[in-house]
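Q: curious how this folds, go ahead:
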Amino acid sequence: MNFAKDRYDVCIVGSGPNGLAAASVFANAGYSVLILEVKDRLGGGMRTGELTLPGFRHDICSGAHPMGILSPYLKTLPLEKHGLHWIEPTASVAHPLDGEPAVMLYPSLKETAEGLGKDENSYIKLIRPFLNHPEGLLADALAPLGIPKHPLSLLRFGLLGIRSAKGLAMSRFEGERAKALFAGLAAHSILPLDSFLTAALGLLFAITGHMKSWPVVKGGSEGIATSLVAYLKTLGVEFKTDFYVGSLRQLPKTKVIMFDTDPVQLANIAGSVLPGGYTKRLKSYRYGPGVFKLDWALDGPIPWKDRNCLLASTVHLGGTLEEIVFGEASVWRGIHPEKPYVLLVQQSQFDPTRAPQGKHTGYAYCHVPFGSTLDLTNTIEDQVERFAPGFKDRILFRHKMNTKDFETYNYNYAGGAITGGVADIPQAFLRPVARWNPYSTPNPHIFICSASTPPGGGVHGMCGYHAANSVLRKLERLKDMDRF
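A: Purely as a prediction, here's the structure:
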């Protein structure tokens, strides 16, 4: 194979946020790193393109980035010096309801709580204790199982987060507004909201919304990838795109091979040097529901009934807690709900570089059964129209992606699952398989760092960061891997 060097200390397969984060750890420690990417552009889910019409720039996958701007590792890197520009909206989330003002998640705890009516004090009592040192809580929550640095805060979070989102909301709130807000936040888990652990994501996203408004990236989410790549190049990291890895024999001599891939790809590529029992467990990994996504070129901003929705980067469309619980449970039963929970991001409302002057972009997706190819265009657009009458009249062009399209775009998105697999008990903690070091395999040279490892999905790079640090402790002792 045509590589710049005969050998590297580390070879990373895949260039998503975790592969790039892992590379920075190794490179900063003085090791030589090669990153291989099957596509013609680096970044995994962090890519942007003109999916609809010329001049309309759409985020192909990730759109708003609460975990990106708050990532305990990414925020330590000089990415702004390499072109990254976060744009923070007035509010993180708007959650419209029928016949009343939208519920808003503002950075101000007080301002958010004031919009919850009778649950103002209950919301403050629930969230305020976590805002004393939220950075420490976030670092512990985004780490593999181990000894936390802030045990009391994490214990409090865990005792609440282990519950179901429905159970916690029903026990803490009286009114529909607070319940709906919490349900919309928790539904990012892509789990039935009466399942254990779904409260954790609702809490975590509420906390992040009071730390920073959920930002978009100027010019597109690919700005995270391009800034990371520019930084890595200053450290000497090498890249090779359009490189499909189907076998270990394609790789150069190296001490460590790290996979920023899903577990099945790891099993298929490296199965020849891994025990059969281990690869069998990798192939039994559960991915959960997928998504159906629309991108729109719009002839103006989305005409929300409540204009406050224009203040938020992200809009949760799903109505009440009961509606969202029903819709998400339906997806897990293999049913496409008539009124699904829809996550909508309106990047051009805050970033004028996303569309021609006077025009706008829109981005929305809903959860669907694993592998679904049903066209849900009308279903999603009806949900938007419900809260923004006249929306359909502003559509100039639309782009669709079903689960097969997502899997073709990024092989990690098996069945259209975009968050690295089911994060229920026990897979949230024992992913991809149960091992003391979840990033390791039975082969001392082979590791995995994708969103299928702790702490899971999101553009935060923490899977790669923790995986790389688990390798550093043994890298010096490793010789080059035997030729496969």
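Q: please make it C-alpha for all contacts and neighbour counts, starting now.
A: OK.
Q: for Gly415, which three-state class applies?
A: Assigned by DSSP: H, G, I helix; E, B strand; the rest coil, the conformation of Gly415 is helix.
Q: ok, it touching Asp262?
A: No. Using C-alpha atoms under 8 Å, Gly415 and Asp262 do not qualify as a contacting pair, with a distance of 11.6 Å.
Q: list residues touching both of these two?
A: Listed contacts common to Gly415 and Asp262 are nil; contacts here mean C-alpha atoms under 8 Å, 6 or more residues apart in numbering.
Q: was I right about Asn163 contacting Leu197?
A: For residue 163 the amino acid is Arg, not Asn. Yes. Judged on C-alpha under 8 Å, Arg163 makes contact with Leu197 at a distance of 5.3 Å.
Q: looking at those two, which one has more neighbours?
A: Leu197 (24 against 19; other C-alpha atoms under 10 Å).
Q: could you check how far that one is from Thr373?
A: Counting by C-alpha to C-alpha, to the nearest Å, the gap from Leu197 to Thr373 is 29 Å.
Q: ok, now Thr254?
A: For Thr254 relative to Thr373 (C-alpha to C-alpha), the value is 40 Å.
Q: what does Pro107 give?
A: Applying C-alpha to C-alpha to Pro107 and Thr373 gives a distance of 38 Å.
Q: the two: which is more packed in?
A: Pro107 (21 against 18).
Q: number of residues surrounding the closest residue to the more buried one other than its chain neighbours?
A: Leaving aside its chain neighbours, Pro107 sits nearest to His210 (4.1 Å; criterion: C-alpha to C-alpha, 6 or more residues apart in numbering). As a burial measure, His210 scores 22 neighbours (other C-alpha under 10 Å).
Q: here is a second sequence; please produce its structure as well for comparison:
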Amino acid sequence: MPRATVIGSGPNGLAAAVSLARAGYSVEVLEAGATIGGGVRSAAVTLPGFVHDVCSAVHPAAYSSSFLRAFGRDRIDWIIPETAYAHPLDDGRAGIAWHDLERTAEALGPDARAWRALLRPLSSHIDGVLDFTGGSLLRIPRAPVTALRYGLRALEQGSAMAKRTFRTPEAAALVAGVVAHANTALPALSGAAAGLLLMAQAHAGGWAYPRGGAQRIADVLAEDLRAHGGTIRTGTRVVDLSALDWGDPARGNVLLLNTSPRLALTLRDVPPHYATAIRAYRYGAAAAKVDFALDGPVPWTNPDVGLSPTVHVGGTRAEVWASENAVAQGRVSERPYALVAQPSVLDGTRAPAGQQVLWAYIHAPANSDVDATELVIRQIERFAPGFRDRILASHAVTPRQRALLNPAEIGGDIFGGAFTMRQAVVRPVLSPTPWRTPMAGVYLASAATPPGPGVNFMAGWHAARTALADAGERVELGDLFGS
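A: Here you go, the predicted structure:
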């Protein structure tokens, strides 16, 4: 039986491990942390009884992932909010993106037609969008018309033309809040591409998240891995691959890295051209995160905002753009854009009765010591006066601390590398199969490979499928998971 060693138990690492175990490999996963999950972990970081998601919280990409659909997404109890995301503005106004596209459009008044024109063609052909964005861009898409439409809309929303698409502050802010997920200077083609995918998913499958916490995603994958003979070792940090006994590639053994590609450079006999490319791969700004335990719901001025598990806090489109551009210049705005998750508005398992958890992060310069606590409190207070009085406890993690806790997050970059258009194609090298390295039996299986950031499992699946193809086994998801 060939061996597969997977470094890192994030969603991509576990997806690769599960795929190879089902294909007949003896699989061992090595995890540096005390618990598994990487970007899908949950923990009690404030007070007993409060369950906080350590990294990701809401998972539209996971829910729509072709990997998880084949694996069996019904193994997880998903919550699909009626309100996908909200964006509060001053004076009690707010943009509300409902799961129902038509309801969203109608509420936007003069921008109803523009909202439909932007998102209906993408959300109604979501499988074509997911195929185009779900792997290397150096290939012919299966749905070329949908891919072309998606690309043209990204060009529009990723340039100054975006200012002419919507006339109302609510619609403009809704788009800006999602585009800002990409953690890049705005407007940007890469940000628009990422934002359009998320907005289309909101009106297709929805911005779903697991009841009980993101940890449930990792636990379900780990259960399947163990059921197929795989093992996981936690508390095992690998810093030098040349000292790791992962077997002989000539006997079919493989090594998959759900880590920064830089770890591959610790192997012996790395070709100089590959080492140069990996060293040239750029990392982006970081995330400064804070978790709150609250004694009750956030007192949003606009009550509809309180219905949404995801809230983009940052004011108008101009303010959001200014905040993200400040980060790109190495500083943090006094009124930063904050991505806020309040999962307990629909999930009573996250906090004691009547109480709630709230998760938030701002973008910040890499390796900085920015504590987001007071910045986030002030921004939320702007749209929810009295929020400060609801806080029972808080827990902050700075970019520098993130990098120490997870060596894959270079400088605190949670995206596995700057998400620019160049690095959407050259991720981390220019190749139709960037998961394969020039070192025999070694593969990259992280967000530093296509399709990039987000809990979508696809980098792990592509790495496993590439390894199997190199071993002479041509497999698809249905071959392994029976769908």
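Q: just the TM-score for the two chains, thanks.
A: Laid over one another, the chains give 0.93 as their TM-score (TM-score structural alignment, normalised by the length of structure 2), with 467 aligned residues with a C-alpha RMSD of 1.6 Å.
Q: next up, the contacts around the residue nearest to Pro107 of structure 1.
A: Contacts of His210 of structure 1 (C-alpha under 8 Å, 6+ apart): 105-109, 131.
Q: and Met211 of structure 1, by the same measure?
A: Counting by C-alpha under 8 Å, 6+ apart, Met211 of structure 1 has contacts 107, 131, 134.
Q: follow-up on the earlier one: which of the contacts of His210 of structure 1 show up in structure 2 as well?
A: Among the contacts of His210 of structure 1, the contacts conserved in structure 2 (both residues aligned by TM-score structural alignment, their matches' C-alpha atoms under 8 Å) are 106-109, 131.
Q: emit the PyMOL select command for whichever of these are buried.
A: Of these, the buried ones go into a single PyMOL selection, burial set by 16 or more other C-alpha atoms under 10 Å:
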select buried, resi 106+107+109+131
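Q: of the kept ones among the contacts of His210 of structure 1, which pair is most distant in space?
A: Largest separation among those by C-alpha to C-alpha: Tyr106 and Leu131, giving 13.9 Å.
Q: hey, where'd the helices end up in the stretch 1-150 of structure 2?
A: Ranges of helices in the stretch 1-150 of structure 2, per DSSP state H, counting those that start in this stretch, are 11-22, 60-64, 66-71, 101-107, 112-123, 126-133, 144-157.
Q: against structure 1, where does the fifth one fall?
A: Under TM-score structural alignment, the alignment places helix 112-123 of structure 2 onto residues 120-131 of structure 1.
Q: also the third one?
A: Correspondence between helix 66-71 of structure 2 and structure 1 is established over residues 72-77, with TM-score structural alignment as the criterion.
Q: for that stretch, buried residues please.
A: For stretch 72-77 of structure 1, by 16+ other C-alpha under 10 Å, it's 72-74.
Q: same question for stretch 327-341 of structure 2.
A: 327-328, 331-333, 335-341.
Q: ok, now stretch 404-422 of structure 1?
A: Going by neighbour count (16+ other C-alpha under 10 Å), the buried part of stretch 404-422 of structure 1 is 404-407, 409-422.
Q: before we move on, what about stretch 462-482 of structure 2?
A: Those buried within stretch 462-482 of structure 2 under the rule 16+ other C-alpha under 10 Å are 462-468, 476-477, 480-481.
Q: which of those fall within helices?
A: 462-468, 477, 480-481 (DSSP state H).
Q: what's the closest of these to Arg233 of structure 2?
A: The closest of these, once distances to Arg233 of structure 2 are taken by C-alpha to C-alpha, is Ala464, at 19.6 Å.
Q: that closest one -> structure 1?
A: Looks like Ala464 of structure 2 aligns to Ala468 there (TM-score structural alignment).
Q: which strands or helices does the helix or strand in which Glu319 of structure 2 is found pack on?
A: For Glu319 of structure 2, the host element (DSSP states H and E) is helix 317-328. Judged by 3 or more C-alpha pairs under 8 Å, 6 or more residues apart in numbering; DSSP states H and E, helix 317-328 of structure 2 is in contact with helix 169-179, strand 356-364.
Q: how about CSV for those, with distance to Ser446 of structure 2 added?
A: Converted to CSV, these look like this (distance: least, C-alpha to C-alpha, whole Å):
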stretch, distance to Ser446 of structure 2
helix 169-179, 22
strand 356-364, 21
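Q: out of those, which is the most enclosed?
A: strand 356-364 (a mean of 28; mean count of other C-alpha atoms under 10 Å).
Q: structure 1: matching residues for that one?
A: Taking TM-score structural alignment as the measure, structure 1 aligns residues 360-368 with strand 356-364 of structure 2.
Q: now do stretch 387-400 of structure 2
A: Aligning stretch 387-400 of structure 2 against structure 1 (TM-score structural alignment) gives residues 391-404.
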